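1. what's the 3D shape of this:
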Amino acid sequence: MAEFAIAELPVGRGILGLCPMPGIAGDYHGDFRRLLRWSPALVVSLTEPAEMATLGIDLGADLVHAPPDWAALPIPDFGVPTAAVTARWAGLEARVCAQLAAGKRVLFHCRGGCGRSGMIVLRLMLLHGEAPDPALARLRVVRPCAVETRAQLIWATR
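-> Predicted structure coming up:
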């Protein structure tokens, strides 16, 4: 697997980042340090709890002692948010938009940093006035694997 990297996109006055789950390639501590150096105001984990547990990591617990805030919005791999998660997204969406309006960085991760992260970032790009096709093309310039399924594309653009 490739080195941990954060793809970034200017959106609004801030920057959205997408990355794989820290530690997925085996160097959790190095990935965690790179994540902190990127200086996000908020980190959002889109993985289900079992995905981190299989690696023996708890990013939320580790971020308790670090500067960025952390939120969990668990979505199944290759999936879209359930109705309950979509309801929770409304509050988190407002929080993310406030960070972007303040010129801050917000980082999203899922297992590979592609489907779930891409879906959420695309939705935020559209909320900030971008048209769907050009937004997806711009997103895929920095993260070619972004938005992996038709269902993810539909959820992001509805």
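2. please make it C-alpha for all contacts and neighbour counts, starting now.
-> Noted.
3. in this structure, which spans are helices?
-> Counting by DSSP state H, the chain has helices at residues 28-37, 49-53, 59-63, 83-101, 115-127, 132-142, 150-157.
4. need the residues that contact the third one.
-> Contacts to helix 59-63, defined as CA atoms under 8 Å, 6 or more residues apart in numbering, come from residues M52, D69, W70, A71, A72.
5. distance from the chain centre to stretch 143-158, please.
-> Between the centre of stretch 143-158 and the centre of its host chain there is 13 Å, according to CA atoms, centre = their mean, to the nearest Å.
6. one more, please, to line up against the first structure:
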Amino acid sequence: MADLVIHALGVGGGSLAISQLPGLKGDYKADLDFIRDWKPALVITTTTRGELVDVGAETLGADIQESGARWLHLPIADYGVPDDEFLAAWPRASADALRALKGRGRVLIHCKGGCGRSGMLALRLMVESGEDAVDALLHLRKVRPCAVETDPQLRWAVTGVAQKAE
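-> Model prediction:
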């Protein structure tokens, strides 16, 4: 049985969700099966390669793609905000996610604990889909109270401006 919990909410006609890193609690295969059963159109991984390796999830991208979903690896340091490489990739990633949501698809974003980085990207997508930032944050935190952990993450999510932690 999977230990993974998918925290989902309706956004743009589809379902946007955040979760922890598959395999974090030790059963990568069960977590992967749980994700496959949820049938996301797109999975966005924000963990670093090292974090994936640490829990035995280094094949996550290939495993997700074998199930028919798209996979994007957009790593962000834990408790961090997007760097220049991420910012260059975000416009296309965002467009893909918003297109999936508008088509009534499912988008899953995960980080290590399913709070900060994944919450930051979920909130950004909610704002980009036209939701008011304050209402979106309140809605997101009803589903996942720990979503968006730092002030710099909140700033990026609502403005798109990445600043280093203070």
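7. still on that earlier bit, G14 of the first structure is nearest to which of the helices of the first structure?
-> G14 of the first structure lies closest, by CA to CA, to one member of the helices of the first structure: helix 83-101, at 4.2 Å.
8. mean distance, that closest one to its aligned residues in the second structure?
-> Helix 83-101 of the first structure, aligned to the second structure and superposed, deviates on average by 0.9 Å (mean CA distance after the TM-score superposition for the first structure).
9. and that helix, which residues are buried?
-> Buried residues in helix 83-101 of the first structure, counted by 16 or more other CA atoms under 10 Å: W89, L92, V96, C97, Q99, L100.
10. ok so, going back, let me have the contacts of helix 59-63 of the first structure in JSON lines, extended by distance to A151 of the first structure.
-> Listed next are these as JSON lines, based on distance: CA to CA, whole Å:
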{"residue": "M52", "distance to A151 of the first structure": "24"}
{"residue": "D69", "distance to A151 of the first structure": "29"}
{"residue": "W70", "distance to A151 of the first structure": "26"}
{"residue": "A71", "distance to A151 of the first structure": "23"}
{"residue": "A72", "distance to A151 of the first structure": "21"}
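11. of the residues you listed, closest to R150 of the first structure?
-> Nearest to R150 of the first structure among those: A72, at 23.3 Å, using CA to CA.
12. nearest spatial neighbour of the closest one, skipping sequence neighbours?
-> Once flanking residues are discounted, A72 of the first structure sits nearest to S45: 4.8 Å by CA to CA, 6 or more residues apart in numbering.
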